[in-house]
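Engineer: Need coordinates for the following:
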Amino acid sequence: MKPVKLYRPTLDGFLHTVAIRRNWLEESLFGTCSSSQSRFMTTSKRVQDRSKTKRVHDLEIATEKWKIASKVLFLMEILKKEPEMIIPVRSLEQYRRQINLPKPHKISDFVRKSPKLFELYKDRRGFLWCGMTKTAEDLVEEEERLVKEHEDKAAEYVTRFLMMSVDKRIALDKISHFRRDFGLPVDFRTEWVHMYPQNFKLVKNGEGNQYLELADWNPAWAITELEKKVMGINGVTDQTPGLLSLPFPLKFPPNYKKVYRHGGKIEHFQKRSYLSPYADARGLRAGSLEFDKRAVAVMHELLSFTVEKRLITTDHLTHFRRELVMPQKLMRLLLKHCGIFYVSERGKRFSVFLTEAYEGSELKEKGPWVLWKEKVQSLTGYRGKKKRFECFSDASDMEEDDGLVESDSEIESISLELEEEESASGLEDGLSTDDAEMEIGEVRSAYKEDV
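Structural biologist: Here you go, the predicted model:
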């Protein structure tokens, strides 16, 4: 009997087999692709690792400044929902994650840090209760007045948000993540959404999920904030949204040297035309230069709507990839365009800033909402510790093109048409956790690169 001769494939044969299988998989998922589009996997590092050496000291200070204020505002919202604006301290245990207070730290100790805003007292049975001081109650009344004064503008921003979406409707749970950023009232899910039937309406799909749907297109609102600023357009216009050629304001960190090395490519990016955020973008090819620049325009417009010209916990932005026709690797796009946006990872949350709106660590233009929030901040018992931030540095292990505003985008691993709808988080009505601090591990898993 002859011995069986085992077949040992060579390295070239093995690589050839892998290439055939990869091409078959790509064609079965996406159809026939050109050679420039066939790469859908990446060996790049996680965007969190790539951005650690790209910190701007002033904007990190701005991030730290509001960390405690956000926790205090969340606690004030909880108390506002109570009939007498008091609550047993033990009932606050369920909100530990939202205020990022891990055990063994006590809720009562956190409350005692701000005696000008909160009071603690025991009842006859010895149970500890928490309530607001007269100063805090006055601040709550002032906030309610601001909501009334701002509600028409907030309705405009929400309407324009819907106008930028593909289907002209967005899940209500998704909008709730940005409630504070847009200056919406606590009861916006139950009461406020019905106050502007001329702008939008509440609808349900077959599964009972609630959506906010555009009721009427307003051409006067289909003008970007950048157009208003650069071209001075403020009146009613019948012009249909289309291609724009407006350059974005750039503000690089003072010690960022790559701007001189790649000035030509930056200028080329600025001159490239792009589709208006309010135009129909379904025809754009994911990964194209036009696709990416429109995504920059959408993010610029969204940040212009916000109270502080920044969005907190940017992982929520990934929920809008399909509605707003955005890249799957949105965080990478924000990091790449560091002259327009700044991404902060301080603490256990992610924030994205519109850099042009800041001078140092302060907003250039502070509206009533920001001034009110500064009042709350001044009354908290936390003054923070001096921290040494690792600032922006060109000496990093990132790819050469990371500082550029122009590079070949990676092909989406899942096409926009086939992307599954993100499951909406179960938030309580009126009590939004949009400022809840996310664990870094959770956000990293959301943005982890394929290898």
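Engineer: make it CA atoms for all contacts and neighbour counts henceforth
Structural biologist: Noted.
Engineer: what's the helix or strand for Val352?
Structural biologist: Element membership for Val352, per DSSP states H and E: strand 351-354.
Engineer: And the strands in the stretch 151-300 of the chain?
Structural biologist: Assigned strands in the stretch 151-300 of the chain, in chain order: 169-171, 200-204, 210-214, 243-244, 274-275 (criterion: DSSP state E, counting those that start in this stretch).
Engineer: any chance of those in TSV, with distance to Arg22 and mean neighbour count too?
Structural biologist: Formatted as TSV, those follow (distance: least, CA to CA, whole Å; neighbours: other CA atoms under 10 Å):
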stretch	distance to Arg22	mean neighbour count
strand 169-171	36	21
strand 200-204	41	17
strand 210-214	39	21
strand 243-244	37	14
strand 274-275	33	21
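Engineer: What are the buried residues along stretch 119-131?
Structural biologist: By neighbour count, and taking 16 or more other CA atoms under 10 Å as the criterion, the buried residues in stretch 119-131 are 119-120, 129-131.
Engineer: just checking, which of those belong to strands?
Structural biologist: Secondary structure defined by DSSP state E assigns 119-120, 129-131 of the buried residues of stretch 119-131 to strands.
Engineer: out of the residues you listed, who's nearest Trp217?
Structural biologist: Within the set of these, Gly131 lies nearest Trp217; the separation is 44.9 Å, counting by CA to CA.
Engineer: here's the other one to compare against:
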Amino acid sequence: MQSLRRRLPSIPHPSLPLHRNFVDARIPWVRDRALDHVVEKERYLLPFLSLKDHFLSSSPSPPHSLPLSSITPLKSQLSLPCRAVEFVRLFPSAFTETLPAPPLPPVPEIRPTEELLSLHEEELQAVALSDSDVADRLLKLLMLSPSRRLPLRLVERLRWDLGLPGDFVRSVLPKYPDYFCTSASKSKHGELDLEVVFYRRDLAVSAMESYAKRTGEYKTGSPLAFPLHFPRNFKLDKKVRTWLDQWQKLPYLSPYESGSHLKPKSDLAEKWVVSVFHEALSLLIGKKTEKSNLVLLGEKLGLPPGFKRAILQHPGIFYVSNKLRTETVVLREGYRRHLLVEKHPVMDVRYRYVHLMHKGKPAGTRGEKKKTASVDEETDAQFDDLDVEDREFDDYGGDEEEEDDDEEESDDDNYGDIEVCDSVSKGLLGLKVLEGR
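Structural biologist: Next comes the predicted model:
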């Protein structure tokens, strides 16, 4: 293994302060409905694919049918949002319910449709073709760590976002013995770490540096500004804007270099932290992940105290969506409105799954949504009840702006209605609508 990361030389700029000159600025939070839709449209996708995989593994031979009674107890096993039978019946274009021919007993059977099976084959091909690409992404993620290792449990949490298959420990890691190895954790007894075997210097180039080198002359350590994409109606205080302009002109420190020599809570340290999060999100095929995953990653990478605020202090770089009862951090430059700028083959197949999930909805579905409690409305209410200091950002923007955004998003993908299986719906199997018009 090559030696651990070298220390970057200090590159002060004579006209710019390296310490914070606008301390703990409060940055407003403005809802971005396009990026909220990015998060919302994958609702139920993971349990849907888990159920699909269960069908194909439990009944590997065509027609892959299973008795209705056999899928009933699968709710907790597959993390389904409602009873397995009800969940299956939400997707008539993906699963069909039939009765076996006599003399077999008339026990209903569920089987995947030909369209679902066809998509499954395309998914397998996409995963196989992107195998080396995903391995490089995983290697780069490990290379961000000063110790060149991360807990295997954390990697498993990021598996979906990295595009790794569910059995990646058995199917991917053995193919790259020169990249990865597992070893006993140094911090937790009984835990395993995933470790870098060979540090590839040619991969230790961040997305920011790579873009700068492609578009112009760039010298390591020179100032490099992050692309900023503010939402509509976003207003920034003049003092904050001045601070941001100066912060952008600070030297760019690669996330693959050590920032341990930087003074904590300095502007330069914050720019390095932002570069680490920017690179981590760039490595994910969907350019987003739950905020809790980024926080755990930051802790394991040894980022300086207060690193979480860097996510919220830079809304032009990161967007934090509170949809689906969680906080999801989205890399703004990865999207043009609700569409990925660079669509990974695995993401392309996932979006086609989403489209299939919303096809063939039964008549009357749209009308039922008014009778059903909206989980998203309840979630927004919960966030509104939280103290602003706890959330670390302000809800900035009103209903009038959201109505305008609704009209603007009328060209969204044709995703039909999907109903929310949730206890707050008082027993009704309702739908929270992701309307594609």
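Engineer: picking that back up, what two of the buried residues of stretch 119-131 of the first structure are the furthest from one another?
Structural biologist: By the measure CA to CA, Glu119 and Trp129 form the most distant pair in those, at 8.2 Å.
Engineer: tell me, what residue is most central in the first structure?
Structural biologist: Thr314 (3.0 Å; CA atoms, centre = their mean).
Engineer: where's that one relative to Leu302 of the first structure, distance?
Structural biologist: Taking CA to CA, to the nearest Å as the measure, Thr314 of the first structure and Leu302 of the first structure are separated by 12 Å.
Engineer: again, but for Leu25 of the first structure
Structural biologist: Here Leu25 of the first structure is placed at a distance of 37 Å from Leu302 of the first structure (CA to CA).
Engineer: Validate this expectation: Asp24 of the second structure resides in a helix.
Structural biologist: No. Counting by DSSP: H, G, I helix; E, B strand; the rest coil, Asp24 of the second structure is not part of a helix but coil.
Engineer: Let me know how buried it is, in neighbour terms.
Structural biologist: Neighbours of Asp24 of the second structure under the rule other CA atoms under 10 Å: 10.
Engineer: Same check on Arg332 of the second structure?
Structural biologist: Counted by other CA under 10 Å, the residues lying close to Arg332 of the second structure total 25.
Engineer: To which residue of the second structure is Val112 of the first structure aligned?
Structural biologist: Heads up, residue 112 of the first structure is Arg, not Val. Arg112 of the first structure maps onto Arg89 in the second structure when the alignment is built from TM-score structural alignment.
Engineer: List the contacts of that match.
Structural biologist: For Arg89 of the second structure, the contacting residues are Phe95, by CA atoms under 8 Å, 6 or more residues apart in numbering.
Engineer: and the aligned partner of Val140 of the first structure in the second structure, how far is that from Arg350 of the second structure?
Structural biologist: Alignment note: Val140 of the first structure maps to His120 in the second structure; criterion TM-score structural alignment. For His120 of the second structure, the distance to Arg350 of the second structure under the criterion CA to CA works out to 10 Å.
Engineer: Which strands or helices does the strand holding Val352 of the first structure pack on?
Structural biologist: Strand 351-354 of the first structure sits against helix 289-305, strand 310-312, strand 341-344, with contacts defined as 3 or more CA pairs under 8 Å, 6 or more residues apart in numbering; DSSP states H and E.
Engineer: among those, which is nearest Arg180 of the first structure?
Structural biologist: Relative to Arg180 of the first structure, the nearest member of these by CA to CA is strand 310-312, separated by 9.7 Å.
Engineer: Could you tell me where the helix or strand just after that closest one falls in the second structure?
Structural biologist: On the C-terminal side of strand 310-312 of the first structure, the nearest following helix or strand under DSSP H and E is helix 321-324. Taking TM-score structural alignment as the measure, the second structure aligns residues 298-301 with helix 321-324 of the first structure.
Engineer: Off-centre distance for the matching stretch?
Structural biologist: Distance, stretch centre to chain centre, for stretch 298-301 of the second structure: 18 Å (CA atoms, centre = their mean, to the nearest Å).
Engineer: Could you give me the buried positions within it?
Structural biologist: 298, 300-301.
Engineer: is it possible to export these to a markdown table including distance to Arg200 of the second structure?
Structural biologist: Output for those, formatted as a markdown table (distance: CA to CA, whole Å):
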| residue | distance to Arg200 of the second structure |
| --- | --- |
| Gly298 | 22 |
| Lys300 | 21 |
| Leu301 | 18 |
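Engineer: can you tell me which of those lies nearest to Lys432 of the second structure?
Structural biologist: Minimum separation from Lys432 of the second structure among those (CA to CA) is found for Gly298, which lies at 33.5 Å.
Engineer: quick one, what contacts that closest one?
Structural biologist: If you count contacts by CA under 8 Å, 6+ apart, Gly298 of the second structure has them with Phe307.
Engineer: same thing but at 10 Å, please
Structural biologist: Contacts of Gly298 of the second structure were listed using CA atoms under 10 Å, 6 or more residues apart in numbering, and they are 145, 273, 276-277, 280, 292, 304-305, 307-308.
Engineer: Next, work out how far apart Leu75 of the first structure and Arg189 of the first structure are.
Structural biologist: Taking CA to CA as the measure, Leu75 of the first structure falls 19 Å from Arg189 of the first structure.
Engineer: The two: which is more packed in?
Structural biologist: Arg189 (23 against 19).
Engineer: Grab the longest helix from the first structure for me.
Structural biologist: Ranked by residue count and defined by DSSP state H, the top helix of the first structure is helix 134-164.
Engineer: compared with the second structure, how much does it deviate?
Structural biologist: Here helix 134-164 of the first structure, set against the second structure after superposition, deviates by a mean of 0.9 Å using mean CA distance after the TM-score superposition for the first structure.
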